[in-house]
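J.: Pasting the sequence and the predicted model now:
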Amino acid sequence: MTDALAGIRVVDFTTTIAGPHCTRMMADLGADVIKIESPEGDLMRSRPPLRNGASALFAHLNAGKKSVVLDLKKPAASDAARRLAATADIVVENYRPGVTRRLGIDYGTLKALKPDLIYCAISGYGQDGPGADRPAYAPVVHAATGYDLAHLTYQQDKREKPDFNGIFVADFMAGAYAFGGIMAALAQKRATGVGQMVDLAMYDAMLGLLMSEFQRAQFPIELPSRPMYGPVKAKGGYIIIATASERTFGDLARAAGHPEWLEDPRFAKYSDRRENWGQFMDLFEGWSGTVPINELISILEKHSVPCSPYRTVKEALEDPQAKHRGIMEMVRDKGGLCGVPNPPFRLSASDTRARDFTAALGEHTQAVLRAVGLSDAEIAAVG
């Protein structure tokens, strides 16, 4: 089976999460991804869990990439980076705006060397504008875009202090959108021969995620007294259900043995249910709270009601469907083997999977730089 991005070279100047997530997807599709690292290495190399000094998080984000060490503050290293970028189809970076210009690896400089280059710049707030220079990590962007306070409004205990969110949503959204932007630019290049710059802002990515909140900011409406997609009581715990359509609500009422709910004017239409959802859940939990979780799930699934127990990630990975899909791929580094996620999409005519190696810091420096014409003396001056 062929690789969708076979023959595509990517020079990757990114660190931490958003950029590496983007470029790992390209490696998963067979691109030749060359990760440029400082002599200290990407800081994710030191993040736990560690096995024999190797970070599983680094493997998660960087499997399948080559590693080249360049100290870009040195003129010789900056020159080597430009020579390498001149051989690339795609360059990706996630420096703060202005840094690449100081390093001599900005879009204008590299485009002069490779006119059809696709260059993706990932930043917190975009490459220009009054807020472009603000430093940003995912938790900051979560707060800045309203994501954290939006999450708070859905909590039933009416907390005043925003919750800590250890899941870096903005990073992974930005990485996925950057991948999409690059693929669009690559398709246009194949049609026209013209390269271009992709300017990806984490801020924009997060605001795009907030569909309902984005619209309510323009057209305020009152939220229901109880969220329509919240925990539902079962005997011994909680489950989640989602009844987004008239049909699924009918299935839910029949599963509970109460078809008369369909005729109740409080619940007959979506607009009625939304307004009276708290009353409906009081009735529903009068039944569901007496049924053990596994039995409740079985009843609901037999009636085609979308539902799930609340599970840990470990439990989710053990699901037979996860194993059937091949969600986890084992990759190798100096710590041994660790599982990383494959891309969430499958292509029928090409391979889509994490590649089975995670490079040691600088493992490919000499081979890659020799291949673009650097001498041993020049290579010795770049690290």
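T.: Received the coordinates, thanks.
J.: Going by C-alpha atoms from here, please, whenever you check contacts or count neighbours.
T.: Noted.
J.: can you map out the helices along the stretch 51-200 of the chain?
T.: 56-62, 75-85, 99-103, 107-113, 138-144, 147-153, 169-192 (DSSP state H, counting those that start in this stretch).
J.: so which of the ones you listed gets nearest E213?
T.: helix 147-153 (7.1 Å; C-alpha to C-alpha).
J.: Can you point out the buried residues in the closest one?
T.: Neighbour counts using 16 or more other C-alpha atoms under 10 Å place Y147, D148, L149, A150, L152 of helix 147-153 among the buried residues.
J.: of those, closest to L50?
T.: Looking across the buried residues of helix 147-153 and measuring by C-alpha to C-alpha, the closest to L50 is D148, at 30.0 Å.
J.: residues touching the residue nearest to that closest one when sequence neighbours are not counted, list them.
T.: In space, and not counting its chain neighbours, D148 is closest to H142: 5.8 Å by C-alpha to C-alpha, 6 or more residues apart in numbering. By C-alpha atoms under 8 Å, 6 or more residues apart in numbering, H142 lies in contact with D148, V169, A170, M206.
J.: Against that first model, consider the following:
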Amino acid sequence: MKPLAGIRVLDLTRVLAGPFCTALMADLGAEIIKVEPPQGDDYRHIGPFVDGHSALFALTNRGKSSVVLDLKTAEAQALARQIAATCDVVVENFRPGVAAKLGLGADALRHENPALIYCSISGFGQDGPFSDLPAYDIVVQAMSGLMEANGEEGGAPLKVGEALGDLMAGLYAAWGIAAALVGRAQTGQGASLDVAMFDALFSLLPTSHAIHFYAKSAVERVGNRHPLSTPFGAYATLDGHAIIAVLGDRQFAALCGVIGVPEAASDPRYATDATRTQNEPALKALIEAWSRQHTTAQAVEALRGAHIPTAPILTLAQAANSPHAAARGLVSDLPHHGLGTAPIIGQPVRFNGEKPVASTGAPALGGGSRDVMAALGLTETQISGLIAAGIVRAT
């Protein structure tokens, strides 16, 4: 099932947030025309590399056609507007105001194509006091409240290892575009979407929101445990750590039985989730008196036997090579112009039991330029002239 089949997208994005958004749409069948500058998307030049090809670019640009336009020229800007007139969706992640200066802003393109869905992705949004600030993921993690809540208890703030600001902005953008397409089907009108990395990350902190807005308390770093529920975290074993996630009195009583202290379930210090959290150090010591006598595998097996949510902490290699990941089809190998095949991690949702992914890997720089120009009605002579002038590049 390809629910976005027939949807045409002009992708004016680079690096991560925008390309991640349009890659998700490519998985679901949308036609993605990716416009790149003559030097290509910045991610083409960021490692790790395999035979000269960027892994990051390959992972986030599957299923797209690459058109190279030098948007510093009026001729290229006019060509981009022609492409936009044939599209259902435009996605851009220029700095706020830059697209409009290029004649590619929402107002200009939607004036010519009122049904167009125009999605702008930026660090801090199209307006507001921070809108002009340069924003990489770590900047947004720092300013959203995420870093302040993340880290070891008593330690310094820590960024999350992945670029969650970019990824979540891309995910929200794809979600917003899909919703706008449904709205357009009902009204015939397009929409202008403003997606900010800052807004996206800020919206994803419900535990911190509960502590700040409802409990009226400061958000504090607590490491690998939950700030509101206990026991809910990583506990030391003979050879590493086991995750134990208990929510509710029934599960806590079961845990007490597994670790050999059933009487702890009736201890007033551990009577409720709140009191267990207040007495977390003592409870942790009680649990680790048991868990440190067992390997992680032994501890997990015992806890699972009592239906207590638990897990070992896996490496990415272990997760990727697990039989469950294989059964769920989490990794796909797609045809790639330079590598033969390339592994990608497609969108994860199954539609009627099937997981749609793009049919091709990331494109060669300018690999689709001639076909897209021809589809606009340009002759081979005109296309060759644009290439000779450096306005268009094709491979």
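T.: Sure, I can see it. Note that the coordinates shown come from a computational prediction; the quantities given were computed from them, not determined experimentally.
J.: Any idea what the TM-score comes out to?
T.: Once superposed, the chains reach a TM-score of 0.94 (TM-score structural alignment, normalised by the length of structure 1), with 378 aligned residues with a C-alpha RMSD of 1.8 Å.
J.: could you dump the contacts of H142 of structure 1 to TSV with distance to V11 of structure 1?
T.: Listed next are the contacts of H142 of structure 1 as TSV, based on distance: C-alpha to C-alpha, whole Å:
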residue	distance to V11 of structure 1
D148	34
V169	25
A170	23
M206	26
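J.: Tell me the one of the residues you listed nearest P162 of structure 1?
T.: Closest to P162 of structure 1, out of all of those and judged by C-alpha to C-alpha, is D148, at 6.4 Å.
J.: Any figure for the gap between that closest one and W261 of structure 1?
T.: Noted for D148 of structure 1: a distance of 35 Å to W261 of structure 1, by C-alpha to C-alpha, to the nearest Å.
J.: Okay, helices next: where are they in the stretch 251-395 of structure 2?
T.: 273-278, 280-291, 296-305, 316-320, 323-328, 369-375, 380-388.
J.: which one of the ones you listed lies closest to L193 of structure 2?
T.: Nearest to L193 of structure 2 among the helices of the stretch 251-395 of structure 2 is helix 369-375; the distance by C-alpha to C-alpha comes to 25.7 Å.
J.: what's the matching range in structure 1 for the closest one?
T.: Per TM-score structural alignment, the counterpart of helix 369-375 of structure 2 in structure 1 is residues 365-371.
J.: and the matching stretch, how far from the chain's centre?
T.: Remark: stretch 365-371 of structure 1 is offset 31 Å from the chain centroid, using C-alpha atoms, centre = their mean, to the nearest Å.
J.: For it, buried residues please.
T.: T365, Q366, V368, L369.
J.: List the contacts of A322 of structure 1.
T.: So, once contact is read as C-alpha under 8 Å, 6+ apart, A322 of structure 1 ends up touching A316.
J.: quick one, what contacts the residue sitting nearest the centre point of structure 1?
T.: Residue closest to the mean C-alpha point of structure 1, counted by C-alpha atoms, centre = their mean, is F172 at 2.2 Å. Each residue near F172 of structure 1 by C-alpha under 8 Å, 6+ apart is listed here: I17, A18, H21.
J.: Wait, P309 of structure 1 touches L296, no?
T.: No. Using C-alpha atoms under 8 Å, P309 of structure 1 makes no contact with L296, being 9.5 Å away.
J.: who's in contact with L181 of structure 2?
T.: Applying C-alpha under 8 Å, 6+ apart, the residues near L181 of structure 2 are I117, G190.
J.: What is the equivalent residue in structure 1 for it?
T.: That one, L181 of structure 2, aligns with L186 by TM-score structural alignment.
J.: what about that match, distance to A176 of structure 1?
T.: As judged by C-alpha to C-alpha, L186 of structure 1 and A176 of structure 1 stand 15 Å apart.
J.: ok, and the most crowded of the contacts of F172 of structure 1?
T.: A18 (28 neighbours; other C-alpha atoms under 10 Å).
J.: I'd guessed it sits against D171; true?
T.: Yes. Checked against C-alpha under 8 Å, the pair A18 of structure 1 and D171 is within contact range at 4.3 Å.
J.: thinking again about what came up before, out of P309 and L296 of structure 1, which sits in the more crowded spot?
T.: Neighbours were counted for P309 of structure 1 and for L296 using other C-alpha under 10 Å; L296 has more, 22 against 17.
J.: if I look at the more buried one, how far off is K233 of structure 1?
T.: From L296 of structure 1 to K233 of structure 1 the distance is 10 Å (C-alpha to C-alpha).
J.: what do these two both touch?
T.: Residues touching both L296 of structure 1 and K233 (C-alpha under 8 Å, 6+ apart): S288.
J.: nearest to A342 of structure 2, of the helices of the stretch 251-395 of structure 2?
T.: helix 316-320 (15.1 Å).
J.: For E112 of structure 2, grab the count of nearby residues.
T.: 13.
J.: Quick one: map it onto structure 1.
T.: Looks like E112 of structure 2 aligns to L113 there (TM-score structural alignment).
J.: which stretches of the stretch 201-350 of structure 2 form strands?
T.: Here the stretch 201-350 of structure 2 has its strands, by DSSP state E, counting those that start in this stretch, at 232-236, 241-245, 310-312, 332-336, 340-344.
J.: quick check: the second one aligns to which part of structure 1?
T.: The alignment of strand 241-245 of structure 2 onto structure 1 (TM-score structural alignment) covers residues 238-242.
J.: contact partners of the matching stretch?
T.: Contacts for stretch 238-242 of structure 1 (C-alpha under 8 Å, 6+ apart): 228-233, 293, 305-310.
J.: rewinding a little: make a markdown table from the helices of the stretch 251-395 of structure 2 and add distance to A254 of structure 2 to it.
T.: As requested, the helices of the stretch 251-395 of structure 2 are arranged in a markdown table below (distance: least, C-alpha to C-alpha, whole Å):
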| stretch | distance to A254 of structure 2 |
| --- | --- |
| helix 273-278 | 14 |
| helix 280-291 | 13 |
| helix 296-305 | 9 |
| helix 316-320 | 28 |
| helix 323-328 | 27 |
| helix 369-375 | 63 |
| helix 380-388 | 71 |
